[in-house]
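Asks: any chance you can model this:
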Amino acid sequence: MSEDEKLLKEAKKLPWEDRLLHKNWKVRNDANIDLATVCDSITDPKDTRLREFGPFFKKTVADSNAPVQDKALDALIAYLRAADADAGRYAKEICDAIVAKCLTGRPKTVEKSQMVFMLWVELEAVEVFLDAMEKAIKNKVAKAVVPAIDVMFQALSEFGAKIVPPKRILKMLPELFDHQDQNVRASSKGLTLELCRWIGKDPVKSILFEKMRDTMKKELEAELVNVTGTARPSRKIRSEQDKEPEPEAVSEVVHSGPSKESAADVPQEIDEYELVDPVDILTPLEKSGFWDGVKAAKWSERKEAVAELTKLASTKRIAPGDFTEICRTLKKLITDVNIAVAVEAIQAIGNIARGLRTHFSGNSRFLLPVLLEKLKEKKPTLTEALTQTLQAMHKSGCLNLADIVEDVRTATKNKVPLVRSLTLNWVAFCIETSNKAVVLKVHKEYVSIFMECLNDGTPEVRDAAFSALAAIAKL
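Replies: Next comes the predicted model:
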């Protein structure tokens, strides 16, 4: 028996950790091979040995000896195939070690590392996986960045957007578009196109294009023409693998003519709001001189101050905060003697409603009476601004039909016919864009209001009341 054989034979008597971290690389190599064999033999994910083995891998995958590191990855793959989501407790340290030590290795090492990442996603450690990818793409060595982008592409492509959150990937892409390495840029372009297949071209373009160089935009625009077909997940997370298959599909397909799609071919509804981070607008507003501007004697200065708020609030998603004083000020400005100032204030409210959504509910109820009262003005620009803002407040979830019953009842008794008719038009819009269950809860109150308005002396009010009744009848 050779010295090496004697050493390996004696080493097998040692505890797992001593073998896996032994000073002799051959012992470590042999230990990883044995560990992989044991993991392959485990059929119960609750086997207590899996808890024992889990902490070993954060060190073994970082082995300085390349062949041993390969065998450690083999053992980890076998371990993850045997384990269940409980193994996620070890995910962060293992993923960080792989990012630090494996992605610049030999092609086979990189490939096995990617297999490990995919198995972590399968075991529902997707957030840890994406945290690791955020670190990987910051590596100064381009050779380590490309595999990270490619495995995100693979994860999204195989598991789909319901498992791999597009928002996290969208946040990573901008810094990759300007990367010095052309392979990184090419991979990031491929990942962007894959995102388009899952969440649609428009959300991706809206969020990313403003952060791209013109050259990259042109390249992507040319490629986007070819993004058709239906994106379907081809792989399930472990906990779903034994369940009955459910049809699922999302796509960015523009169909012409009558649709004959099955339920499985309907594109996924993607809310762009959920894909972006909230933006603080209160801090820059304070610095803009808003509070002095809205008190200015000159109407142009008041309008300019509110226009700055309108601009800041045009961001897709606004960070919640205390907007109470701003809304008190806007309430006064709605009735400003200068129509341009009033229109600007109304538009600002609409933007805030779109950006804050349900976080603007209380302030929306506070502003609603004065907005409805303002419908009496016959200026088209004012009417248009009011209509857009009122619709935005409902569509964004700031107000629902139950919230506005009493305000509507009051407005339909307003002495100005225009207030009555335009309020009814708005309520008809709210009914048409509301969930049926919501309408059914309050339809009795609204029907009584509309029936009363059918006797109004003004034809426009009667017509609007009839349209509102028709909207309920369609449900």
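Asks: switch to C-alpha atoms for all contacts and neighbour counts from now on
Replies: Noted.
Asks: start to end distance for stretch 113-131?
Replies: End-to-end span of stretch 113-131 (Cα to Cα, to the nearest Å): 15 Å.
Asks: show me what contacts the closest residue to Asp178 other than its chain neighbours?
Replies: Of all residues beyond its chain neighbours, the one nearest Asp178 is Arg185 (7.1 Å), with distances taken as Cα to Cα, 6 or more residues apart in numbering. Arg185 is in contact with 176-179, counting by Cα atoms under 8 Å, 6 or more residues apart in numbering.
Asks: equivalent analysis for Val126, please.
Replies: Val126 makes contacts with 120, 163-164, as judged by Cα under 8 Å, 6+ apart.
Asks: of those, grab the buried ones for ChimeraX.
Replies: In ChimeraX, this line selects whichever of the contacts of Val126 come out buried by 16 or more other Cα atoms under 10 Å:
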select :120,163,164
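Asks: next, format the contacts of Val126 as JSON lines and append distance to Asp271 and secondary structure.
Replies: Shown next, in JSON lines, are these (distance: Cα to Cα, whole Å; DSSP: H, G, I helix; E, B strand; the rest coil):
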{"residue": "Trp120", "distance to Asp271": "27", "secondary structure": "helix"}
{"residue": "Ile163", "distance to Asp271": "16", "secondary structure": "coil"}
{"residue": "Val164", "distance to Asp271": "15", "secondary structure": "coil"}
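Asks: to compare against the first, here's the next sequence to fold:
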Amino acid sequence: MADQEEDFSSLPLTERWVHKNWKVRKEAYEAAAKEFESAQSENDPTVRTFTNDSSLWKGAVGDSNVAAQQEALGSLCSFLQIAGTHGCTRTRSLTIVPIVEKGLAATRPAAKQKALEAILLYIELDKPDPIVDELLPLLSHKLPKIIVATLSALREIYHAYGCKTVEPKPTLKILPKVFGHADKNVRAEAQNLTVEFYRWLKDAMKPLFWNELKPLQQQDLEKQFEKVKDEPPPKQERLLRSQQAVEERAVEGGTDGADVDDVGAEPEIDLEPEYMAVNVMPKIPKDLQDRIASSKWKDRKEALDDLHTAINHPKIEDGPFNDIIQALAKCMKDANIAVVTVAANCIEIFARGLKKGFSKYRNIVMSPMMERLKEKKQSVSDAIGAALDAVFAATNFGDCLEEILGFLTHKNPQVKLESTRFLIRCLRTTREAPQIPEVKSIADAATKLLTDSQEVQRSAGAEVLGTLWKIMGDRIMNPHLDGLDEIRKTKIKEFYESAEVKAKYKPKSAPPPKAAQGGFGAKKSGGGPGKKPTLGKRPTPAVAAPPAEEEPAAAPLAPRPTSRPASAVAGASKLIRPKSGIAAPGLKRPGGIPGPSSVSGGASPRRAAPPTLESEDELSPPRAAPATHKLGLAGRGLTGRPLGKPVAEPTPVSPPAPPSGLTGLGTAERAELEELRAEVESLRRSNEELKQERTKMSSQINELQNQNAQLIEDHTRDVLSIKAKETQLVRARSDAEAAEQTVLSQRREVERLKREMGRLTRGDLGPVSPPSSYTPSMTGDIYNDLNGATLNGAGGLARSRSQAGTGRPPSLILEQQQREDGIGKENFASETSVLGRNKLSPVRGPDGGLSRTSSSASGTSGAALSGNGVGAGAGGAESWKRAAEVTQNLKARIELMKAKQGLSRPH
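Replies: From the prediction side, this is the model:
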């Protein structure tokens, strides 16, 4: 046994590493761990051996013996500590799956802990994405315990490194599948992982997977969320090696703790789902522009609905959408709110789909949308507000601020209020803190809103200041809040405490002062005239300057510059001369003192400056004149000439003059600077006036276009109304003509019936001759009955017969008949008289001629009919009884005659 142990120990480490005896392997793992811990760097031979032959780790971490596997996992952790990033990247693709299947799913807690530490080290040494990509496929493993181990590892990863370092979206998307697993342990571990996500992301994670869960699962998760809802925001517990390096550099640079956190911080968590960009141009209708320009609102809405369907994709490929965006901007002025709502939805889809690519269209749609915020219907305001939020998300705060502030002073209270609310949403969602000038503009506009007549507008202005205060801090906002009363400050303080913002202002630290450098930049950095730089290395002894009375000694030096090219001298003077052009006034100095400039030569005007100067600011030109003759620079060019060196001979200023009080700018420079500042201020005012005028004109144009659209709609409605009235008139005329035709046909039918009745009546009375003993009253009754039969037809004859048997006087019967028939007494009497004459004209007497009684009877009948009764027409001479008997006799005879002719009808 002892011989075997000596043989095993004599074997190379790599051979013992793969030995069939688990004890030998275990000892090899322990020996390797000791060597890794004692290694000085990743270049150690043992470390390099296991780095180059990474397949050794695959079998070790998945060792079938649990005791040996535990030591192998410990050895792997020691190896990763010394091997660094190179060893991590070479081995992780072979070890992650065995670590999870054999290590995290092991029964020994020590093995589990070492396996988890190895996974965290793999993330720390490089980056977490490859490790997460290796772990996610294991969530589809057939063994539930492997899925539980993987979920536990993911939870520890996000707990240690946070969602800012480890991308959460891939894991969030796969959670619904895990929640649908049949094993309760898997679902429980998935719930723990979801709670960990909630600690970091809160409700922002829900859009990625929440709707795919069952309602009961959602309720259970909400209960778990309530337990951690009030916990402080979590912090990253472990740092990546790259983050550790940044932190160390920041500490060495003397930055405070807050700056260290900022330097090492990762970008904001992006929970937007990843989509492929879709080319929507082929799907957009070709006749979209014509349909949007239609005069019918239904056509316009249908066109926008088709556009909405075509572009409704999470991510849109950029294309030539300029005409479409302009058409949507025009739709913001549409009189129909349904068209406006759909157009706003389309703009929102474009902004969210194009993202930063939509920024070039912002100036087209933003002003029309904010102008349409005057609509009081909530659905329209919500649609436009969502579109504005999407436009802001696609741009940045500085681009949108100018237009927003312009609408905060709008004359329409609804537009002003909604614009203020939009500004509040922008401050809450922006990730870039406003600049100091922007803060002043926002604070001034919001302060004016605090004095508005409407309480809701005053509250909105206070919320703007409170949200801005949350972003910028006390130091920046205190000057803007000092002049407010305590009530308003209290209100602003409430909004400050409740505001939730994503941006935080951090003042930039001042850059370290730059070291003084020789060159032209030294003058601009604040150096006085006595500290002018030189192009190259200059001699130092020319510090002492002779007194001013030695100025004439400079006269013989004037011809020397002629040995240099005039262009070189001019170029040198340009290099020394400030950009504002101070040399020009130097040519016109008063006093008429001759100088070197009078000599024929290409000398610089600065060398020709007279010794007598009017101001202290003009001291710099003469002090800049170099003594080039001492260096012999005739053929050496500009690089050897100390152009900025003060000369000793011609300087008129005594050395004690302190240069510290000079600003480096001459009088002319200051005057020119003031003029430029005044011009800039004038241009700024003109620009503001033009912007206000443009806004005013845009508002008027919008109003006129709205009025024009309303007039067009009214005109269309009037035209339709006129057409409807014309249609009704045509129908009425047609009905009137049909009624006239009906009346004419009825009249003809009445005439025909009258003629037929007359013919029948004449046929019945033709052979009848009255008896010799009848009286005028009897004749009147006869004709009265006949007239009633003629006028009333068979019904009248039947009524007359029925009334004749009542025993009432004929006059009463006649009056009753007149009341029933609705005919006036006079007309009835006249018609009866005429009828009587026509009917009795054929009756002849016994002598063969017309009977006088007939004519008298006719007159008597007319008199009787025109009076109140038969008795009244006869003067009251006859007895009523006699008249009734005669009438009955005549009636009976008439009935007998009709029966003979076949005209009688059964009763």
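Asks: what does the residue nearest to Asp178 of structure 1 correspond to in structure 2?
Replies: Alignment note: Arg185 of structure 1 maps to Arg187 in structure 2; criterion TM-score structural alignment.
Asks: at the geometric centre of structure 1, which residue sits there?
Replies: Nearest residue to the geometric centre of structure 1 (Cα atoms, centre = their mean): Leu275, 2.8 Å.
Asks: that one corresponds to which position in structure 2?
Replies: By TM-score structural alignment, Leu275 of structure 1 lines up with Leu271.
Asks: setting the sequence-adjacent residues aside, check what's closest to its match.
Replies: Leaving aside its chain neighbours, Leu271 of structure 2 sits nearest to Lys169 (6.4 Å; criterion: Cα to Cα, 6+ apart).
Asks: show me what contacts the aligned residue in structure 1 for that neighbour?
Replies: Matched to structure 1 by TM-score structural alignment, Lys169 of structure 2 sits across from Lys167. Counting by Cα under 8 Å, 6+ apart, Lys167 of structure 1 touches 274-276.
Asks: in TSV: these, plus distance to Thr283 of structure 1.
Replies: Compiled in TSV, these are given as follows (distance: Cα to Cα, whole Å):
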residue	distance to Thr283 of structure 1
Glu274	23
Leu275	23
Val276	19
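Asks: mind putting these in TSV, secondary structure and distance to Lys26 of structure 1 included?
Replies: Putting the contacts of Lys167 of structure 1 into TSV (DSSP: H, G, I helix; E, B strand; the rest coil; distance: Cα to Cα, whole Å) gives the following:
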residue	secondary structure	distance to Lys26 of structure 1
Glu274	helix	51
Leu275	helix	49
Val276	coil	50
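Asks: closest to Val427 of structure 1 out of those?
Replies: The closest of the contacts of Lys167 of structure 1 to Val427 of structure 1 turns out to be Glu274 (Cα to Cα; 27.2 Å).
Asks: what about the closest one, how many neighbours?
Replies: 12 (other Cα atoms under 10 Å).
Asks: could you find the closest non-adjacent residue to it?
Replies: Per Cα to Cα, 6+ apart, closest to Glu274 of structure 1 is Lys167, 7.4 Å.
Asks: again with Gln40 of structure 2
Replies: Nearest residue to Gln40 of structure 2, sequence neighbours excluded (Cα to Cα, 6+ apart): Ile82, at 7.8 Å.
Asks: identify the residues contacting the residue mapped onto Tyr158 of structure 2 from structure 1.
Replies: With the correspondence set by TM-score structural alignment, Tyr158 of structure 2 lines up against Leu156 in structure 1. Neighbouring residues of Leu156 of structure 1 by Cα under 8 Å, 6+ apart: 163-164, 194-195.
Asks: swap in 6 Å and give it another go.
Replies: Val164 (Cα atoms under 6 Å, 6 or more residues apart in numbering).
Asks: average offset between whichever strand or helix holds it and structure 2?
Replies: Here Leu156 of structure 1 sits within helix 142-159, counting by DSSP states H and E. With mean Cα distance after the TM-score superposition for structure 1, helix 142-159 of structure 1 departs from structure 2 by a mean of 1.5 Å once superposed.
Asks: now the following helix or strand past that helix and helix 142-159, what's the angle there?
Replies: Proceeding N to C from helix 142-159 of structure 1, the next assigned helix or strand is helix 166-177, under DSSP H and E. Helix 166-177 of structure 1 and helix 142-159 are oriented at 150 degrees to each other (axes from the mean of the first three to the mean of the last three Cα atoms, to 10 degrees).
Asks: return the mean post-superposition distance for helix 166-177 of structure 1 against structure 2.
Replies: Looks like 2.3 Å for helix 166-177 of structure 1 (mean Cα distance after the TM-score superposition for structure 1).
Asks: list the buried residues of that helix.
Replies: Neighbour-count burial for helix 166-177 of structure 1 flags 166-170, 172-174, 176-177 (criterion: 16+ other Cα under 10 Å).
Asks: again with stretch 179-196 of structure 2
Replies: Under 16+ other Cα under 10 Å, the buried positions of stretch 179-196 of structure 2 are 179-180, 186-187, 189-196.
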